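Participant: sequence first, predicted model second:
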Amino acid sequence: MSQVYIAAELPTITTEILKAHQLDYKVYAGEGLISHQELMAQVEDAKYLITALSTQVDKEIIDHAPNLKLIANFGAGFNNIDTSYAKEKGIVVTNTPIVSTNPVAEVTIGLILALSHRMVEGDAQMRKDGFPGWAPLYFLGHEIAGKTLGIVGLGNIGQEVARKAAALSMKVQYWQPHQKSDPEERSLGVKYVTFDELIETSDFISINAPQTSANYHQFNQNVFQQMKATAALVNVGRGPIVDEAALRDALKNKDIAGAALDVYEHEPAVTPGLQDMKNVILTPHIGNATVEARDAMGKIVADNIGLINDGKKAKYVVNQ
């Protein structure tokens, strides 16, 4: 029996820490993502489960793990876990926040730049038809300096996006259900606006919010029709916040100018039609896919197992 089951291949720092705590572990070694049935079979004797954000840990999985003390989610989100049911069973659930802040913010800004300067479209042009030669009006994009960025969700990641955008001379406004304090807003150089004002006046809209029951399809047909025809949407938050079919139609109808998605409504699937559009950038959920961030995440999940195993409290508990 392995004390720890790791449901995906993780950075080596994770297993090094587990070894230092003298904990036995087993790692899923199959092709692709672990199946529901495989996970259910593997957790029967486990005390600790490390699982990736892409793997569902539902009531059925939890019921098959009578010895489970901790579910350490390798990711900042935790929508993949039935946290309430885990709490009922006395199982602690943790995530890996904070370490994703900088890389996701960097990707957000990178996507904004790539959209405005048509970098991905230009790369495809070079690979397919080549470069016909410099001309004054050839392949024009837009500068982001002086443009207005609207951030939906001013948590840790949203705040870092605001800092980086301000450094690039963008005007930054934000909306979320609760306004920040005046000192916080002034330190970030951001302005709080209503949701309607944000979508009507922003040149770029960045979704940096977690998924909640209230924001499912928050960006829908009506919202896209309210946005500027020259505006672009960037989603690095959670896929279901955007109605992707409505987004596809809005782009097709030129209600908005462009979009960049790093997360998807039906992840890992992409809504048909989006992949064929030149003014859409699609990346495979790479927001925190850096060596630095993933090592830090691996350390957090392993350290939390060590803490629980030593009779101490875990860090970053999401179901207290």
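Facilitator: Received the coordinates, thanks.
Participant: make it CA atoms for all contacts and neighbour counts henceforth
Facilitator: Fine.
Participant: which helix is the longest one in the protein?
Facilitator: As assigned by DSSP state H, the longest helix anywhere in the chain is helix 291-309.
Participant: by contact count, what packs against that helix?
Facilitator: Judged by 3 or more Cα pairs under 8 Å, 6 or more residues apart in numbering; DSSP states H and E, helix 291-309 is in contact with helix 12-20, strand 70-74.
Participant: what angle do that helix and strand 70-74 make?
Facilitator: 180 degrees (axes from the mean of the first three to the mean of the last three Cα atoms, to 10 degrees).
Participant: off-centre distance for helix 291-309?
Facilitator: Relative to its chain's centre, helix 291-309 lies at 19 Å (Cα atoms, centre = their mean, to the nearest Å).
Participant: touching that helix from outside, list them.
Facilitator: Under the contact criterion Cα atoms under 8 Å, 6 or more residues apart in numbering, helix 291-309 has outside partners 10-15, 17-18, 21, 48, 50, 69-70, 72-75, 94-96, 99-100, 103, 288, 313-315.
Participant: returning to what we had before: what's the closest of the helices and strands packed on helix 291-309 to D196?
Facilitator: Among these, strand 70-74 comes nearest to D196, with 34.7 Å by Cα to Cα.
Participant: residue boundaries of the strands in the stretch 1-150 of the chain?
Facilitator: 4-6, 25-27, 48-52, 70-74, 92-94, 148-152 (DSSP state E, counting those that start in this stretch).
Participant: show me what stretch 224-236 is in contact with.
Facilitator: 104, 108, 111-112, 115, 199-208, 242, 246-247, 250, 254-263, 285, 287.
Participant: once you drop chain neighbours, what's closest to K191?
Facilitator: Q173 (4.5 Å; Cα to Cα, 6 or more residues apart in numbering).
Participant: tell me which element the one you found is part of?
Facilitator: Assigned by DSSP states H and E, Q173 falls within strand 171-175.
Participant: check which helices and strands the helix or strand that that strand is followed by sits against.
Facilitator: Later in the chain than strand 171-175, the nearest helix or strand by DSSP H and E is helix 182-188. Here helix 182-188 touches helix 156-167, going by 3+ Cα pairs under 8 Å, 6+ apart.
Participant: quick check: the gap between Q275 and G77.
Facilitator: 26 Å (Cα to Cα, to the nearest Å).
Participant: next one: Y28
Facilitator: 21 Å.
Participant: swap in V301?
Facilitator: For V301, the distance to G77 - Cα to Cα - is 13 Å.
Participant: and for the two, which residues touch both?
Facilitator: With Cα under 8 Å, 6+ apart as the test, V301 and G77 both reach 95-96.
Participant: which of the two has more neighbours?
Facilitator: V301 (28 against 19; other Cα atoms under 10 Å).
Participant: second structure for comparison follows:
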Amino acid sequence: MAERPKILVTQRVPDVAYPPLETIGEVEANMEEGLIWPYEELLRRGPGHDYIFCLLTDQIDARFLEACASATPRLKMVANMAVGYNNIDVEAATRLGIAVSNTPGVLSDTTADLAFGLLIAVARRIPEAERFVRAGKFKGWGPLLFCGADVHHATLGLIGAGRIGKIVAKRASGFEMRVLYYDVYRLPPEEEATYHLTYAPLDELLRESDFVSIHTPYLPSTHHLIGERELSLMKPTAYLINTSRGPVIDEKALVRALQAKQIAGAGLDVYEHEPAIEPELLTMDNVVLLPHIASASYATRNQMALMASNNIVAYHEGRRPPNLVNPEVLG
């Protein structure tokens, strides 16, 4: 009888993830909620597993993959419970014949909801006003009390028009917003019409938008896509929203732009050196800061966890994983 495969789950994930894995193999799991193993601990535990179920906060680099590829049993697959996979050295995995999968699609609506929530929160100063009330400072209505910016009929600029960007555009239509977008690949005319999108070069988008929302993947080409020059092009009344990846924004440049009142504010769910945040941002009332929760609804996280497990099960059963990032490993 063949030995059951060994599966490592690196962090505490929704309960729905475990039964499919336990059906096919022996599961070793980090069950302490919120605990992220340091890299050296991950490197110690990883080798000797057939499959690894990981998350975006796990560093799956070439050194780790090589150690797992040279161990017995040999690592066959890394299943990432995230749409992004910049935490994994996919090139090294492919060279070593290790499959990599992700969990796209299921989090798009939930992330778009949060992006729009951030936009409204920072525009209408909702967190700032809520802190004011909790501090016992509310003494009655006033004509200038926490006046903010209107969202309806404003211009929204989307950097990235993939799944999430297009869904944000759908949300914006309910607020009768004009929506510009910039992407490396322009959408077909019929998609632009469906989502009421108008293409604009990046500089033009930055100059014209009242809100700029980032929905691009993190790649070498998007590192610090928004830096000092780009921020200087924005209106002094404009807001920057980021629910994509932190390093897309030069965080120090953002701090300087906010301090100089080059832009009106920002709403951030991700950070350049996450979980570290530029200290100045923590002191600013015109910045809304969230702890990377864009996909954090029960339904969505359950779907993501189950999708990651199903990718492993499919590979184990000799089927093509539904969300395989590097199909060339299958030959």
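Facilitator: Happy to help now that I have it. On a predicted model such as this, the values are computed, not experimentally measured, just so you know.
Participant: just to revisit the earlier point, quick one: map the residue nearest to K191 of the first structure onto the second structure.
Facilitator: Under the alignment (TM-score structural alignment), Q173 of the first structure maps onto L180 of the second structure.
Participant: ok, now which ones touch that match?
Facilitator: 155-158, 197-200, 205, 209.
Participant: most tightly packed of the helices and strands packed on helix 291-309 of the first structure?
Facilitator: With neighbours taken as mean count of other Cα atoms under 10 Å, these reach their highest mean count in strand 70-74, at a mean of 27.
Participant: which part of the second structure lines up with it?
Facilitator: The aligned range for strand 70-74 of the first structure is 77-81, by TM-score structural alignment.
Participant: where's the matching stretch relative to the chain centroid, distance-wise?
Facilitator: 16 Å.
Participant: so what does Q275 of the first structure match up with in the second structure?
Facilitator: When the second structure is aligned by TM-score structural alignment, the residue opposite Q275 of the first structure is L282.
Participant: with adjacent residues omitted, what lies nearest to its match?
Facilitator: L282 of the second structure sits nearest to L289 (Cα to Cα, 6+ apart), 7.9 Å away.
Participant: for whatever residue of the first structure lines up with T103 of the second structure, what are its contacts?
Facilitator: Using TM-score structural alignment as the criterion, T103 of the second structure maps onto T96 of the first structure. Neighbouring residues of T96 of the first structure by Cα under 8 Å, 6+ apart: 73-77, 297, 300-301, 316.
Participant: over to D285 of the second structure?
Facilitator: E128.
Participant: so it: helix, strand or coil?
Facilitator: Using DSSP: H, G, I helix; E, B strand; the rest coil, the three-state assignment for D285 of the second structure comes out as coil.
Participant: buried ones in the longest helix of the first structure?
Facilitator: 293-306, 308-309 (16 or more other Cα atoms under 10 Å).
Participant: equivalent range in the second structure for that helix?
Facilitator: Counting by TM-score structural alignment, helix 291-309 of the first structure corresponds to residues 298-316.
Participant: what about V133 of the second structure, how many residues nearby?
Facilitator: 12.
Participant: what's the match for it in the first structure?
Facilitator: Counting by TM-score structural alignment, the partner of V133 of the second structure is M126.
Participant: G133 of the first structure versus its match, what's the distance?
Facilitator: Applying Cα to Cα to M126 of the first structure and G133 of the first structure gives a distance of 11 Å.
Participant: what do you get for T271 of the first structure?
Facilitator: Using Cα to Cα, T271 of the first structure is found at 35 Å from G133 of the first structure.
Participant: who has more neighbours out of those two?
Facilitator: The neighbour comparison of T271 of the first structure against G133 (other Cα under 10 Å) goes to T271, with 16 against 6.
Participant: the alignment partner in the second structure of Q211 of the first structure: neighbouring residues, count only.
Facilitator: In the second structure, the residue matched to Q211 of the first structure (TM-score structural alignment) is Y218. Y218 of the second structure sits with 18 neighbouring residues when counted by other Cα under 10 Å.
Participant: next, count neighbours for L233 of the second structure.
Facilitator: Other residues close to L233 of the second structure by other Cα under 10 Å number 17.
Participant: and it? What does it align with in the first structure?
Facilitator: Match for L233 of the second structure (TM-score structural alignment): Q226.
Participant: again, but for G267 of the second structure
Facilitator: Checking with TM-score structural alignment, G267 of the second structure has A260 as its match.
Participant: double-check its match against H285; I have them as touching.
Facilitator: No - with contact defined as Cα atoms under 8 Å, A260 of the first structure does not reach H285; the gap is 11.3 Å.
Participant: quick one, which of those two is more surrounded?
Facilitator: A260 (21 against 18).
Participant: elements contacting the helix or strand harbouring the more buried one?
Facilitator: For A260 of the first structure, the host element (DSSP H and E) is strand 258-261. With contacts defined as 3+ Cα pairs under 8 Å, 6+ apart, strand 258-261 of the first structure has these neighbours: helix 101-116, strand 232-235, strand 280-282.
Participant: please repeat the previous calculation with a cut-off of 6 Å.
Facilitator: strand 232-235, strand 280-282 (3 or more Cα pairs under 6 Å, 6 or more residues apart in numbering; DSSP states H and E).
Participant: would you mind getting the average deviation of the first one from the second structure?
Facilitator: For strand 232-235 of the first structure, the mean distance from the matching residues in the second structure following superposition reads 0.3 Å, by mean Cα distance after the TM-score superposition for the first structure.
Participant: quick one on the thing from earlier: so which of the strands of the stretch 1-150 of the first structure gets nearest F139 of the first structure?
Facilitator: Once these are compared by Cα to Cα, strand 148-152 is nearest, at 22.6 Å.
Participant: contacting residues around the closest one?
Facilitator: 170-176, 198, 202-208 (Cα atoms under 6 Å, 6 or more residues apart in numbering).
Participant: okay, which residue is most central for the second structure?
Facilitator: Residue closest to the average C-alpha location in the second structure (Cα atoms, centre = their mean): S244, at 4.3 Å.
Participant: what's the counterpart of that one in the first structure?
Facilitator: Using TM-score structural alignment, S244 of the second structure lines up with G237 in the first structure.
Participant: next up, the contacts around its match.
Facilitator: Per Cα under 6 Å, 6+ apart, neighbours of G237 of the first structure: 207-210.
Participant: element containing it, please.
Facilitator: With DSSP H and E as the test, G237 of the first structure turns up in no helix or strand.
Participant: just how off-centre is the strand holding Q173 of the first structure within its chain?
Facilitator: The answer for strand 171-175 of the first structure is 20 Å, by Cα atoms, centre = their mean.
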